[in-house]
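K.L.:
show me the folded form of this:
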Amino acid sequence: MSDVVRTEYADGIAVITLDRPEARNAVTRAVSEGVAAALDELDARDDLAVGIITGAGGTFCAGMDLKGFLAGERPGIEGRGFAGITEAPPRKPLIAAVEGYALAGGCEVVLACDLVVAAENARFGLPEVKRGLVAAAGGLLRLPQRVPYQVAMELALTGGFLPAPKAHAYGLVNRLTAPGGALSGALELAREVAANGPLAVQVSKQVIAGAPAWPAGEAADRQRALVEPVFASQDAKEGARAFAEKRPPRWTGR
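P.N.:
Take a look at the predicted model:
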């Protein structure tokens, strides 16, 4: 287990916690390696259906560790990106549970997740321009897909903050909670996801995430290639059987 990233597993859910509260969970190379390892385990284990990433000490993540940057450290991992996630999100769904600030690279980690639960007093932002830097870990690419163009442009050019209620109104945040309740809210959402057929969940994520880049004339064929194995799976038969027998399904992931 990493000294700066904690992982806990229960009920099909992996909780990954950035654990540098004294530095507002700023990302170092060690943090990136710890997150990458945790995401690999999430994808590899059949008993895990969904992950949650959060931060210790009331802050999600303040971005890159600038002291490490000045010392010549770059916290990205080749092929994985910043924090071990921004270029290669996991195959299984990942929920960001946000308290406090999700800034710079921390906001980019949130944007690499599939679902977001945030405390009402949380704040998001890409303040890199204030430090002469650029939000190059996916922020400039993903933010305009999640909020209106002008909002994304203002955040990127001014380095200002986006309060969680506004982020929720724009659709960036799925669910708001009272301060201190983001992880509990994320666990509730994760349990709803984990109750469903794992193959169906993973393929649904794959289609939604991949479809915007598919050529229009190929979209139906590409989707068909992904979903047909799900319809032919044991889980599909189990889902129908459980419905007919009025009982909870027993998924096997096969």
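K.L.:
contacts and neighbour counts: CA atoms only from here.
P.N.:
Will do.
K.L.:
state the distance from Gly159 to Arg131.
P.N.:
9 Å (Cα to Cα, to the nearest Å).
K.L.:
which of those two has more neighbours?
P.N.:
In this view Gly159 and Arg131 are compared by other Cα atoms under 10 Å, and Gly159 has more residues nearby, 18 against 9.
K.L.:
enumerate every residue touching that one.
P.N.:
Contact analysis of Gly159 by Cα atoms under 8 Å, 6 or more residues apart in numbering lists Gly125, Leu126, Pro127, Glu128, Val129, Lys130.
K.L.:
in strands, which of those residues appear?
P.N.:
Gly125 (DSSP state E).
K.L.:
now list the buried members of the contacts of Gly159.
P.N.:
Buried by 16 or more other Cα atoms under 10 Å: Gly125, Leu126, Pro127, Glu128, Val129, out of those.
K.L.:
now the residue lying closest to the third one once chain neighbours are set aside: how far from Gly239?
P.N.:
Read that as Pro127. Leaving out its chain neighbours, the residue that sits closest to Pro127 by Cα to Cα, 6 or more residues apart in numbering is Gly159, at 3.7 Å. According to Cα to Cα, Gly159 stands 48 Å off from Gly239.
K.L.:
would you do the same for the sequence below? I want to compare the two.
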Amino acid sequence: MGLLSICRPERRNALNLRVKRAIVEHLQRLGADAAVRAVVITGSDGYFVAGTDIAEMEHMSPTDHVLGATDEVFHVIRRSSKPVIAAVEGYALGGGCELALACDIVIAAEDARFGQPEIRVGIMPGAGGTQHLLRAAGRYKTLLWSLTGDMIPAREAYLANLVSELVPKGEALTRAMAIAEQIAGMPPLAVQSIRDAVRWGGDAPLESALAIERRLFERLFDSRDQKEGMRAFLEKRAPAYQGR
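P.N.:
Reported below is the predicted structural model:
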């Protein structure tokens, strides 16, 4: 398992370009490590990520955003070959909310707060906020939250399908690591295929999505892990998966 902790306490872990680039570098390194089968992203000092650094962003031009690839970190998470789990304590606002929603699984403490408050500083979400909210919570909740900039309590976020599981305060990381460990024990090719089916199929028409799922299912029958998993089941022993 890999653990990536964002530590910028003086700014409540707000994302600036340096932090974003560091996250990208670490995610790429963890993605290339065959021994790492799941990644957990968390914050520090009671915060996940309180937003993007407004002081840095205030004077940026459209060209600065393009040249600085300010949204690259979110694409890297979505394209990751390993499951990425967000462990959220405290605030996950603006870019922090988008960072969490780019992950595959979101574990949140009961006192966590989500939100897209960009409208309150004259802009809008620009790294997936409106689109992830729309696909999870629907049009009306998305517009309510994005147009008011109000914070979303963790339980409301859970009921709106933005959060996978709620845990008591202070236990998000422990639970996320336990889930990562459980996933790490699963056959890697099947894990990746399930993620691909959900991500590719989520925006496709049903018949196309079913075809995607079926092809991924059939391909797994060429894997050693499929043979090992079924043989171990029949022999009543623990499987030894190799990711092949």
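K.L.:
where does the TM-score land?
P.N.:
After superposition, the two chains reach a TM-score (TM-score structural alignment, normalised by the length of structure 2) of 0.91; 242 aligned residues with a Cα RMSD of 2.2 Å.
K.L.:
could you pull out the strands for structure 2?
P.N.:
Counting by DSSP E, structure 2 has these strands, from start to end: 2-5, 39-42, 84-88, 91-93, 105-109, 113-115, 152-153, 165-167.
K.L.:
quick one: the third one to structure 1 mean distance?
P.N.:
Looking back up the chat, that one is strand 84-88 of structure 2. Compared with structure 1 after fitting, strand 84-88 of structure 2 deviates on average by 0.5 Å (mean Cα distance after the TM-score superposition for structure 1).
K.L.:
next one: the shortest one
P.N.:
Strand 152-153 of structure 2 differs from its equivalent in structure 1 by a mean of 0.5 Å after superposition (mean Cα distance after the TM-score superposition for structure 1).
K.L.:
just to revisit the earlier point, between the buried ones among the contacts of Gly159 of structure 1, which is nearest Leu187 of structure 1?
P.N.:
Relative to Leu187 of structure 1, the closest of the buried ones among the contacts of Gly159 of structure 1 is Gly125; by Cα to Cα it sits at 24.2 Å.
K.L.:
re the thing from before, which of the strands of structure 2 sits closest to Leu134 of structure 2?
P.N.:
Nearest of the strands of structure 2 to Leu134 of structure 2, taken as Cα to Cα: strand 113-115 at 13.2 Å.
K.L.:
what span of structure 1 lines up against the closest one?
P.N.:
Mapped onto structure 1 using TM-score structural alignment, strand 113-115 of structure 2 covers residues 123-125.
K.L.:
repeat for stretch 190-197 of structure 2
P.N.:
Aligned by TM-score structural alignment, stretch 190-197 of structure 2 corresponds to residues 200-207 of structure 1.
K.L.:
so which bits of that stretch are buried?
P.N.:
Under the neighbour-count criterion of 16+ other Cα under 10 Å, stretch 200-207 of structure 1 has Ala200, Val201, Gln202, Val203, Ser204, Gln206, Val207 buried.
K.L.:
right, and Thr54 of structure 1 touches Thr17 too?
P.N.:
Yes - Thr54 of structure 1 is within contact range of Thr17, at 4.9 Å (criterion: Cα atoms under 8 Å).
K.L.:
am I right that Ala38 of structure 2 is in contact with Ile183?
P.N.:
Yes - counting by Cα under 8 Å, Ala38 of structure 2 does reach Ile183; the two are 6.9 Å apart.
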